[in-house]
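**Q** give me a 3D structure for the following:
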Amino acid sequence: MLNEFWATASSSYKAVVFGAMGAIAVGIVLTVVGQVSRNETLTIASLAVIGVGLVLHSAGVVIRGRKVQKSLRK
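**A** The predicted structure is shown next:
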């Protein structure tokens, strides 16, 4: 079961995972752009985007943990 989790994962879990990766990537790019252009506002705003990515990542961990627990109880 654990070796095939991605193949059997729900579409909501996959969406959360890709959303988290995308938000973190966008946040990192915004951080770099903000630093290169010396735009402190953009750099600080990028932290919020990275934070959203981390919250989505945590939600993905919870979704996956619940599914694993349900499968182990069976």
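**Q** drop to CA atoms for contacts and neighbour counts, all remaining ones
**A** Fine.
**Q** what about T31, how many neighbours?
**A** T31 has 22 neighbouring residues, counting by other CA atoms under 10 Å.
**Q** again, but for the one 3 residues further on
**A** Counted with other CA under 10 Å, the burial measure for G34 works out to 18 neighbours.
**Q** so what's it up against?
**A** E40, T41, L42, T43 (CA atoms under 8 Å, 6 or more residues apart in numbering).
**Q** quick one: the first one from L47, how far?
**A** Remark: distance between E40 and L47 (CA to CA, to the nearest Å) = 11 Å.
**Q** this one next, for a side-by-side:
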Amino acid sequence: MLNEFWATASTTYKTLVFSAMGLIAVGIILTIVGNTSHNQGLADASLAVIGLGLILHVVGMVVRGQQIRKGLKK
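**A** This next block holds a predicted model:
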């Protein structure tokens, strides 16, 4: 079932998912770098990057949910 889920997903959904994962990963790396170098500004900025990644993830879930609902109506 997981293979079918990903195979039937739109390019928009896949782009949102990978963008969200990338932003969250970059945010985590920035957090580590900011905290190890005692750069509070970088550590704070990393939270915004992680937050943006989480927002993109939620948008992706909404997009996928709408696509599934449209598919069920057919």
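**Q** and the helix ranked longest in the second structure, how far from the first structure on average?
**A** Criterion DSSP state H: the longest helix present in the second structure is helix 40-73. Compared with the first structure after fitting, helix 40-73 of the second structure deviates on average by 0.6 Å (mean CA distance after the TM-score superposition for the first structure).
**Q** report the contact partners of T8 of the second structure.
**A** With CA under 8 Å, 6+ apart, T8 of the second structure has no contacts at all.
**Q** how much space between it and G22 of the second structure?
**A** For T8 of the second structure relative to G22 of the second structure (CA to CA), the value is 22 Å.
**Q** what helix or strand is I32 of the second structure on?
**A** helix 11-36 (DSSP states H and E).
**Q** try A7 of the first structure
**A** Per DSSP H and E, A7 of the first structure falls inside helix 5-8.
**Q** mean shift between that helix and the second structure?
**A** Following the fit onto the second structure, the mean deviation recorded for helix 5-8 of the first structure is 1.0 Å by mean CA distance after the TM-score superposition for the first structure.
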